[in-house]
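Trainee: here's a sequence, model it:
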Amino acid sequence: MASTLCSRTFLAASHRLITPSLLPQKPLNLASFLTRRGFFSQLGSYSTAYRSARAMASAGIGARAGYSTSSSVATNEPVVSVDWLHSNLREPDLKVLDASWYMPDEQRNPIQEYQVAHIPGALFFDLDGISDRSTSLPHMLPSEEAFAAGCSALGIENKDGVVVYDAKGVFSAARVWWMFRVFGHDKVWVLDGGLPRWRASGYDVESSASGDAILKASAASEAIEKIYQGHSVSPITFQTKFQPHLVWTLDQVKNNMEDQTYQHVDARSKARFDGTAPEPRKGIRSGHIPGSKCVPYPQLFDSASQTLLPAEDLKKRFEQEEISLDKPIMASCGTGVTACILAMGLHRVGKTDVPVYDGSWTEWATQPDLPMEGEDSSS
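Mentor: Predicted structure coming up:
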């Protein structure tokens, strides 16, 4: 009965909040969405109703497993299940991040979708906002100082465990998992199957439940901007410890072409890799970096559940492409997003030190003097 009451109250509150006048009809950035009249005025009634419903239904949730990011989940395992997250969702030292992001040609707005439905209590992590502002390349890794400022604005501390998810299943969440690891925070996991699996399991979502989360997302982006403008930001609650072996530059990839110390694996589709399909960004040549091999990232997931394959199946998948797990491996893709899925899969099989080429194909292909293979290699 409590569960039914929770669902009815939740749905009623959702319908009060999500109205045609409030939802943007065209994609909006975070700042413009926040300024819409009436947005925050409707949050209060929903949040109160939702909290009351959750309290009444809490007895029906069942006993939660004891939570400790240092003991209940191993840091050598890159994912957690939706059941685990549901059991530990309200623990105070666990932060959940919605890191949804989409390719330019998908015409989807992750901020708007976050407003419509997200895991209760999740913060929004803006992949484009928490990025390097000194380059024209998209969502490149920010500086240590900038990442610390952005995470601090979100309210993340070093004691926190972090679970990242996205609305596609497992896509951009892997990039944020990698970012935290690059900056020395190992207590980070990707939600296996993401928001689709969470919803398919029957677990609740919030609709614009937290104005505080939106303000924090905006504050994080503003903090990053201040850092790149040379200003200081405080308070800083998240300390970084840069792990340079997990991120590669263009020069490192060029050097590896000569000495071939690392096997180079590309996460893009076979058609993009071969140069028979255009890149999603205009003006980018098609093809691949010489010496690299293609393992399209969707092949690392179970086709039915869209969860990460077991370790033995992952090993077989890489071995099919003649990639030796006994030798060093580095990963790339289009702009450093899906390469992190390869790094995540390799992490599961014990290779926890796989670097990602941050600029990836978008950086490489825009350098006219660099070699390439594929359909456009003669142009």
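Trainee: rest of the way, CA atoms for contacts and neighbours
Mentor: Will do.
Trainee: tally of neighbours for I214?
Mentor: 24 (other C-alpha atoms under 10 Å).
Trainee: relative to R175, how far out is it?
Mentor: 21 Å (C-alpha to C-alpha, to the nearest Å).
Trainee: again, but for P196
Mentor: 18 Å.
Trainee: compare these two (neighbour count), which wins?
Mentor: R175 (25 against 17).
Trainee: longest single helix anywhere in this protein?
Mentor: Longest helix in the chain, counting residues (DSSP state H): helix 211-228.
Trainee: packing partners for it?
Mentor: The contact analysis (3 or more C-alpha pairs under 8 Å, 6 or more residues apart in numbering; DSSP states H and E) places helix 211-228 against helix 30-34, strand 123-124, helix 144-153.
Trainee: let me know the next secondary structure element after the last one.
Mentor: By that I understand helix 144-153. strand 161-165 (DSSP states H and E).
Trainee: who touches stretch 46-57?
Mentor: 2-3, 5-7, 9-10, 13-14, 16-17, 209-210 (C-alpha atoms under 8 Å, 6 or more residues apart in numbering).
Trainee: compare with the first, here's sequence two:
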Amino acid sequence: MRAFPLVGGPVELRGALDLDRTQAGVMPRRLPAWTKEQYQDPSVYGVTVMPSGVRLVFRTDARELEFEVLTSTGQLDTDPRPRPTGMLELLVDGAPAGRRPAPMGNVVRMASPGAAQRLVPGEPGTVRFAGLPMGMKNVELWLPQQTPTELVALRADGEVLAPLPDGRRRWVHHGSSISHCLEADGPTGTWPVVAASLGGVEVINLSQAGNDMLDPYVARTIRDMPADLISLKTGVNIVGLATFRLRTFGPAVHGFLDTIRDGHPDTPLLLMSPVSCPALEETPGPTAMGPDGKITALGDPADVARGALSLTVVRDELARIVAARRARDPHLHYLDGRELLGPHEVDDLADGLHPTAAAYRRMGKHFAAHAFADDGPFR
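Mentor: Just a heads-up that it's a prediction; the model follows:
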């Protein structure tokens, strides 16, 4: 087995916009370094280093590959076991070629979600994929979408070369946890990856669990990066945390779109509203977890008349904004999120908010059928 550099060599790291250097190796991050000083909430950094959609890409004639990684997973003091580390998935020439549990490494302990953290250091672990097809082939190693993963080493029993351009369009997507897809059964089971595979495009997933807040630094990031297709799925975090009123929500959406259009004036841009979530359809946030383990809304439905946001209000406002802008922006499109997961599918929301792994895959198929259709926005 021969070691190959993970940075500055033939391997491309796709889906990440920056790297943090660590004692063990490098940590992919899905937002650029300059954004860190603008995070008001430390959870933003935590979700940007969860590598949803991040993969190593190269060509090789090796029959055996080894990847050494150091994961960091959380554990509540009330739970005897750390959270699952997720899966590493290997694709060869676009087809599944193996999946392995990510090795347990660091454990970050806390008394409750959001409480002070205590690091229990761990060691890097190695995953091995053997029996690969003979000859030169295209390889992608997808990192677990829910677990920060430091890349330590790549070893192969053959040559490793840079990937060749494949001509696919680049789709940049931003959304909430329902696009980050922590509950998916693996990194290629997130709905954006499923949709990208069906649409024949390459996806860059900038979604941030719990932090889809129309943050200006995200808009500037999208403005400044190459993109052939752009989609934004917004609203559920904003309603769930009661961060906007109707008076401020509309201008924030316009500002987000304006910033993106500064860099991509004619790029197809699809604005999506939230999928179904019974607790928030007519009732404003904030939310809490009920005794039944499902999300419940704490707001007053009567406050909607005074400007509070429910999902119904958000959908109406997003549709109105797109209709108003299309006269001067014909490449802007709207999709009601209930087309991806509607009221008849809410039994697939395990906690009343987040889809199951099977539902995520179905959402990807629904999105592809709409967006990449002959008359769709990404045709």
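Trainee: now the TM-score, please.
Mentor: Here the superposed chains carry a TM-score of 0.28, computed using TM-score structural alignment, normalised by the length of structure 1; 196 aligned residues with a C-alpha RMSD of 7.5 Å.
Trainee: tell me what angle the longest helix of structure 1 forms with helix 144-153.
Mentor: 160 degrees (axes from the mean of the first three to the mean of the last three C-alpha atoms, to 10 degrees).
Trainee: buried ones in helix 211-228 of structure 1?
Mentor: Buried residues in helix 211-228 of structure 1, counted by 16 or more other C-alpha atoms under 10 Å: 211, 213-225, 227-228.
Trainee: closest one to A271 of structure 1 out of these, please.
Mentor: Within the buried residues of helix 211-228 of structure 1, proximity to A271 of structure 1 (C-alpha to C-alpha) peaks at S221, which comes in at 34.9 Å.
Trainee: that closest one and A149 touch, don't they?
Mentor: No - if you go by C-alpha atoms under 8 Å, S221 of structure 1 and A149 don't touch, sitting 9.2 Å apart.
Trainee: and the next helix or strand after the longest helix of structure 1, what does it pack onto?
Mentor: Counting by DSSP H and E, the next helix or strand C-terminal to helix 211-228 of structure 1 is strand 247-248. Judged by 3+ C-alpha pairs under 8 Å, 6+ apart, strand 247-248 of structure 1 is in contact with strand 356-357.
Trainee: counting by contacts, list what the strand it packs on packs against.
Mentor: strand 247-248, strand 329-332, helix 339-348.
Trainee: after the shortest one comes which helix or strand?
Mentor: In other words, strand 247-248 of structure 1. helix 250-259.
Trainee: can you list the buried residues in that next one?
Mentor: Buried, per 16+ other C-alpha under 10 Å, within helix 250-259 of structure 1: 253-254, 256-257.
Trainee: before we move on, back to that, okay if I get the contacts of stretch 46-57 of structure 1 as JSON lines plus neighbour count and secondary structure?
Mentor: Formatted as JSON lines, the contacts of stretch 46-57 of structure 1 follow (neighbours: other C-alpha atoms under 10 Å; DSSP: H, G, I helix; E, B strand; the rest coil):
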{"residue": "A2", "neighbour count": "16", "secondary structure": "helix"}
{"residue": "S3", "neighbour count": "16", "secondary structure": "helix"}
{"residue": "L5", "neighbour count": "14", "secondary structure": "helix"}
{"residue": "C6", "neighbour count": "22", "secondary structure": "helix"}
{"residue": "S7", "neighbour count": "17", "secondary structure": "helix"}
{"residue": "T9", "neighbour count": "18", "secondary structure": "helix"}
{"residue": "F10", "neighbour count": "24", "secondary structure": "helix"}
{"residue": "A13", "neighbour count": "22", "secondary structure": "helix"}
{"residue": "S14", "neighbour count": "22", "secondary structure": "helix"}
{"residue": "R16", "neighbour count": "13", "secondary structure": "helix"}
{"residue": "L17", "neighbour count": "23", "secondary structure": "helix"}
{"residue": "A209", "neighbour count": "30", "secondary structure": "coil"}
{"residue": "S210", "neighbour count": "19", "secondary structure": "coil"}
